[in-house]
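Asker: have a look; sequence and predicted model below, questions after that.
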Amino acid sequence: MIITDTHTHLYSEAFDDDRDEMIKRAIDSNVKRFFIPAIDSTYTSSMLKLQQEFPENVFLMFGLHPTHVKENFKEELAHVEEMIHKHQCYAVGEIGIDLYWDKTFLKEQQTAFKTQIQLAKKYKLPIVIHCRDAFDEVFEVLESEKAEDLFGIFHCFTGTLEQAQQAISYNMMLGIGGVATFKNGKIDKFLHEISLEHIVLETDAPYLAPTPYRGKRNESAYIVNVLDKLVAIYQKTPEEIAAVTTENSKKVFGV
């Protein structure tokens, strides 16, 4: 059985004391594929080092996270394209709009999101979307860029059934992680209405640890708890859930 974590920040400072052991714990739990989203240029060297150390398991994406869109966002976007040129890149991400923390740079976030979607199309890459308190704004940009060559993953999906269906209509898989295990997570109430063909697994480690680790540091091995939740929702075996979601990840990332 091979489980794919489609979204994990393995380079995070939260893992500085035990990164290798944490990754080995995940691999020992059958999590063999880790897709690594970018935040901004300050993490690039850590990401590249990680890929060199685990070349069979780690797959990088490059992008500018919406909460890191500031006055210098054009320089950051130039760095994203430079990295796509120089290194093997499997997606443009994570990108999107986040209005939870701060609305100061909403216009810049919208511009950066749109620009990076166009970058993904240029290089025939998927996108990985971050959306927090911004479904309407994200969908507005996706609608303006809607095309056959727009595809990817709606990371950490926490919306309604209707929003899930809208995301899928833009050729997006739904990234399902720890929130599905929360008592108040809500998405577990309707996920059975979404075909497993539209689902990929993720942790967003070190964030959003699933029950029973909620509130603690998340790690990729805990994706097993998310998988178990989907076993209960879809009434399939762990092997079936792992196989379908890993195949879905291959369709998105091409590997």
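Answerer: Structure received. Numbering: from 1, shown residues only.

Asker: every contact and neighbour count from this point should use C-alpha atoms.
Answerer: Will do.

Asker: who touches stretch 14-30?
Answerer: With Cα atoms under 8 Å, 6 or more residues apart in numbering as the test, stretch 14-30 has contacts from Met1, Ile2, Ile3, Leu10, Lys32, Pro206, Arg217, Glu219, Ser220, Ala221, Tyr222, Val224.

Asker: please list all residues in contact with the last one.
Answerer: Each residue near Val224 by Cα under 8 Å, 6+ apart is listed here: Ser29.

Asker: ok, second structure coming up, stack it against the first:
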Amino acid sequence: MVLTDTHTHQYYETDPVKKAELMQRCLDNGISRLFLPNVDSSSIPQVMDMVSAYPQYCFPMLGLHPCDVKANWEQELDAIYTALQQTKVYAIGEIGIDLYWDKTFITEQQEAFRTQINWAKDAQLPINIHCRNAFDEVYAVLEQAFDDKLRGIFHCFSGTLEQANKIIDLGFKLGIGGVVTYKNAGLDKVVEQISLEHIVLETDSPYLTPVPFRGKPNESSYLIHVAQKVADLHQTSLENVAQITTENSKIIFGV
């Protein structure tokens, strides 16, 4: 069984011993494909260090996280673009719009999002979308950018069935993580109505820890609990969910 974590910040753990233990727990649970998004230019070395340490298991993505779109956003984009010319990556991300904490830079977030979508198209890469309290704003940008080059993953999807179908109609996969295990989140009711062909799995480690570890730091090995919940919702086997969602990830990332 091969499970794929399509979105993890496991590189935040810098202690080599603890990092090795995290990876071993992943492998013990069948999670042998980890896709790592940076968040800004300063986190690129952390991503690449983990990729260098575990090249057979870890795959990098690069982009500017919307929460890191600040006054210096153009310089940040320049630095990330330079890194992209020097590094093989499998997606541009995570990118998007986040209006949860602060709306000060909404215009800049939108512009950075558009710019990075164009990078992805030019490089024939997928995008990995971060969207929080901003579905309409994100969808508006995607609609404008829609063509046969636009593809990717809507990371940490937690919206309605209607929103899910709108994203699926654009050709995106839905990234399903720990929220699907939360009793009152309502995501389980949506996921059970979505075909597995439209789903990939993720942890967003160290955030959004699934039940039964909620309240503790998340890690990629906990993806097994997300996968089991999806299997239960679809009344199928864990192995079937692993096979389909990993194949979906291969279609998106090309590896």
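Answerer: Structure's in. What do you need? Just so it is clear, the structure is predicted and the values come from calculations on it, not from any experiment.

Asker: still on that earlier bit, which one of the contacts of stretch 14-30 of structure 1 sits closest to Gly96 of structure 1?
Answerer: Pro206 (19.6 Å; Cα to Cα).

Asker: please report how far that closest one lies from Ser46 of structure 1.
Answerer: Noted for Pro206 of structure 1: a distance of 15 Å to Ser46 of structure 1, by Cα to Cα, to the nearest Å.

Asker: higher neighbour count, these two?
Answerer: A count of neighbours by other Cα atoms under 10 Å puts Pro206 above the other of Pro206 of structure 1 and Ser46, at 19 against 14.

Asker: that one touches Ile223, doesn't it?
Answerer: No - between Pro206 of structure 1 and Ile223 no contact is recorded; they are 11.7 Å apart, counting by Cα atoms under 8 Å.

Asker: any idea how many residues pack against Phe113 of structure 2?
Answerer: 27.

Asker: what strand or helix carries it?
Answerer: Using DSSP states H and E, Phe113 of structure 2 maps to helix 106-123.

Asker: once aligned to structure 1, how far is that helix on average?
Answerer: Mean deviation of helix 106-123 of structure 2 from its aligned counterpart in structure 1 after superposition (mean Cα distance after the TM-score superposition for structure 1): 0.4 Å.

Asker: ok, so what distance separates the counterpart of Gln235 of structure 2 in structure 1 from Ser29 of structure 1?
Answerer: Correspondence of Gln235 of structure 2 to structure 1, assessed by TM-score structural alignment: Gln235. Counting by Cα to Cα, the gap between Gln235 of structure 1 and Ser29 of structure 1 amounts to 21 Å.

Asker: figure out the helix or strand that Glu239 of structure 1 lives in.
Answerer: helix 238-253.

Asker: check which residues of that helix are buried.
Answerer: Pro238, Ile241, Ala242, Ala243, Val244, Thr245, Thr246, Glu247, Asn248, Ser249, Val252, Phe253 (16 or more other Cα atoms under 10 Å).

Asker: burial measure for the residue nearest to Val69 of structure 1 when sequence neighbours are not counted, as a count.
Answerer: Excluding the flanking residues, the one nearest Val69 of structure 1 by Cα to Cα, 6 or more residues apart in numbering is Gln109, at 6.0 Å. When neighbours are defined as other Cα under 10 Å, Gln109 of structure 1 has 26 of them.

Asker: the one 10 residues further on too?
Answerer: Using other Cα under 10 Å, Leu119 of structure 1 has 20 neighbouring residues.

Asker: so what's it up against?
Answerer: Glu81, Val92.

Asker: if we can go back for a sec, any idea how far the residue nearest to Val69 of structure 1 lies from Phe151 of structure 1?
Answerer: Taking Cα to Cα, one finds Gln109 of structure 1 at 19 Å from Phe151 of structure 1.

Asker: with Asp5 of structure 1 instead?
Answerer: 18 Å.

Asker: neighbour count for those two, which is higher?
Answerer: Asp5 (30 against 25).

Asker: surely the more buried one touches Arg33?
Answerer: Yes - here Asp5 of structure 1 reaches Arg33: they are 6.1 Å apart, a contact under Cα under 8 Å.

Asker: show me where the stretch 151-255 of structure 2 has its strands.
Answerer: For the stretch 151-255 of structure 2, strands defined by DSSP state E, counting those that start in this stretch occupy the ranges 152-154, 173-176, 199-201.

Asker: what residues in structure 1 pair up with the first one?
Answerer: The alignment of strand 152-154 of structure 2 onto structure 1 (TM-score structural alignment) covers residues 152-154.
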